[in-house]
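Q: Structural data only, the sequence is not supplied:
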């Protein structure tokens, strides 16, 4: 009789464990996907350092609309609503991700050194770049539209210029990864325009913008 009770208890525990496992499997969330704005280095796009003094840049923290200052992707679902995607995230808060992508891209195109976090030699001037993402809208199967504004000043004389750029990139599909790819392209266009602004300032044309 004791053997029968023990066998029944074990079967009951096994059934309960199986039921709990099935419930956990049914209720589990899909794995979180992490994305980056960083683009793999392209030797053709990067500008090699020219002969002469080394260029130093300092990209300051980027200002973004409040709704975007988070790690989650934010996409438009219709004319009046946006979605904050808990399972699709940038590798860091979007404002930090954007600053890092801009700094790396501009440094690569200019053959410059980014001293934003490491400092620069005391006897060297740097180009301080302040960027604001004034507007950003992204939709699956739609487009990414981004409006940037920036100022660039030399650390030794404070002369500089202010520019702005609005870019539109088509989103090639209905996946969140397609939104990320279009956002990368939009940021890449801003990187090129900012790098061109630094070159203009180096040439004494601080009031000119390429965009």
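A: Looks like it came in fine. This one's a predicted model, so the numbers in the text were calculated from it and none came from an experiment.
Q: can we go C-alpha only for contacts and neighbour counts from here?
A: Fine.
Q: Mind jotting down where the strands sit in this protein?
A: 33-35, 56-59, 72-76, 82-90, 113-114, 127-138, 143-154, 160-170 (DSSP state E).
Q: Now those strands in CSV, please, with extra columns for distance to residue 200 and mean neighbour count.
A: Converted to CSV, those look like this (distance: least, Cα to Cα, whole Å; neighbours: other Cα atoms under 10 Å):
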stretch, distance to residue 200, mean neighbour count
strand 33-35, 33, 16
strand 56-59, 14, 23
strand 72-76, 34, 21
strand 82-90, 33, 16
strand 113-114, 18, 22
strand 127-138, 12, 20
strand 143-154, 10, 20
strand 160-170, 9, 19
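Q: all helices of the chain, in order?
A: Secondary structure of the chain (DSSP state H): helices located at 2-27, 94-110, 176-202.
Q: what's in contact with stretch 58-77?
A: Outside stretch 58-77, the residues that touch it by Cα atoms under 8 Å, 6 or more residues apart in numbering are 82-96, 98-99, 102-103, 114-116, 126-135, 137-140.
Q: related to what we said a few turns ago, please convert the helices of the chain to TSV, extending it with distance to residue 46 and mean neighbour count.
A: Converted to TSV, these look like this (distance: least, Cα to Cα, whole Å; neighbours: other Cα under 10 Å):
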stretch	distance to residue 46	mean neighbour count
helix 2-27	47	11
helix 94-110	4	22
helix 176-202	10	21
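Q: out of those helices, which comes closest to residue 167?
A: Among the helices of the chain, helix 176-202 comes nearest to residue 167, with 6.1 Å by Cα to Cα.
Q: For the closest one, name the packing helices and strands.
A: Counting contacts by 3 or more Cα pairs under 8 Å, 6 or more residues apart in numbering; DSSP states H and E, helix 176-202 is packed against helix 94-110, strand 143-154, strand 160-170.
Q: alright, now check it against this:
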């Protein structure tokens, strides 16, 4: 066998080896997570009938949060994305769902609605929320910072506005995705509690 033939055989062998190696490697599958509202009863809140109808018009996210991957902050200037730990759906919708359930505990299950709503069921007040920070750290805590605005839809009148900053400990390892999602659900429920206290004095029946 001459040198050219040996090179050909060696090349074919390397290609076959690469194909076999690729076939034997098991690709990692993605894991998907969804926040669930905290288990609370709504019976007591349904007794409240004097509250005006409150609508959650929007929940905005900082650009860096608007992605399917779950983020972990690794230092003051560095974020890590795990390609295999992802939100099961748009984070905005999940946040809005958990937030609305938390607000229902304070104002009543029938007194909180989420956009879009029908013209025949327009809220007396609209709540808009912008989330500027929502991320976990390797140290094991989760931080939420945001701004809220309360409007009276008639004439788009500004009623009140404010800022909120919350921190929640993450159970177990700080980078564990399931623990991060659980802590996020808790901090969003706490966000609803804080919002209810801040906007209640401005809601006129």
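A: Looks like it arrived, so ask away. Note that this is a predicted model, so its numbers are computed, not measured.
Q: TM-score of the superposed pair?
A: With the length set by TM-score structural alignment, normalised by the length of structure 2, the two chains reach a TM-score of 0.75; 183 aligned residues with a Cα RMSD of 2.8 Å.
Q: picking up where we left off before, which one of the strands of structure 1 lies closest to residue 43 of structure 1?
A: Across the strands of structure 1, residue 43 of structure 1 has its closest neighbour in strand 113-114 (16.4 Å, Cα to Cα).
Q: what packs against the closest one?
A: Under the contact criterion of 3+ Cα pairs under 8 Å, 6+ apart, strand 113-114 of structure 1 touches strand 56-59, helix 94-110.
Q: once the two are aligned, what's the mean deviation for it against structure 2?
A: Here the mean offset of strand 113-114 of structure 1 against structure 2 after fitting is 1.9 Å, by mean Cα distance after the TM-score superposition for structure 1.
Q: against structure 2, where does that strand fall?
A: Using TM-score structural alignment, the residues of structure 2 aligned to strand 113-114 of structure 1 are 112-113.
Q: So what touches that stretch?
A: Here stretch 112-113 of structure 2 has contacts from 53-56, 100, 103-104, 123, using Cα under 8 Å, 6+ apart.
Q: how about a cut-off of 6 Å?
A: With Cα atoms under 6 Å, 6 or more residues apart in numbering as the test, stretch 112-113 of structure 2 has contacts from 54-55.
Q: how near is the residue minimising distance to the centre of structure 2 to residue 178 of structure 2?
A: Nearest residue to the geometric centre of structure 2 (Cα atoms, centre = their mean): residue 91, 4.1 Å. Using Cα to Cα, to the nearest Å, one obtains 15 Å as the distance from residue 91 of structure 2 to residue 178 of structure 2.
Q: Which one of the helices and strands packed on helix 176-202 of structure 1 lies nearest to residue 45 of structure 1?
A: Among these, helix 94-110 comes nearest to residue 45 of structure 1, with 6.7 Å by Cα to Cα.
Q: what packs against that closest one?
A: helix 176-202 (3 or more Cα pairs under 6 Å, 6 or more residues apart in numbering; DSSP states H and E).
Q: let's go with 10 Å and repeat that
A: Here helix 94-110 of structure 1 touches strand 56-59, strand 72-76, strand 82-90, strand 113-114, strand 127-138, helix 176-202, going by 3 or more Cα pairs under 10 Å, 6 or more residues apart in numbering; DSSP states H and E.
Q: average gap between that helix and structure 2?
A: Helix 94-110 of structure 1 differs from its equivalent in structure 2 by a mean of 2.4 Å after superposition (mean Cα distance after the TM-score superposition for structure 1).
Q: That helix: how far from the chain's middle?
A: In terms of Cα atoms, centre = their mean, to the nearest Å, the centre of helix 94-110 of structure 1 is found 8 Å from the chain centre.
Q: what is the orientation angle of it with strand 72-76?
A: Interaxial angle, helix 94-110 of structure 1 versus strand 72-76 (axes from the mean of the first three to the mean of the last three Cα atoms, to 10 degrees): 90 degrees.
Q: Please produce a markdown table containing the helices and strands packed on helix 94-110 of structure 1, extended by distance to residue 157 of structure 1.
A: Formatted as a markdown table, these follow (distance: least, Cα to Cα, whole Å):
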| stretch | distance to residue 157 of structure 1 |
| --- | --- |
| strand 56-59 | 15 |
| strand 72-76 | 39 |
| strand 82-90 | 37 |
| strand 113-114 | 19 |
| strand 127-138 | 10 |
| helix 176-202 | 12 |
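Q: hmm, back to that, format the helices and strands packed on helix 176-202 of structure 1 as CSV; extra columns: distance to residue 192 of structure 1.
A: Formatted as CSV, those follow (distance: least, Cα to Cα, whole Å):
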stretch, distance to residue 192 of structure 1
helix 94-110, 7
strand 143-154, 12
strand 160-170, 11
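Q: which stretch among these comes nearest residue 3 of structure 1?
A: helix 94-110 (62.1 Å).
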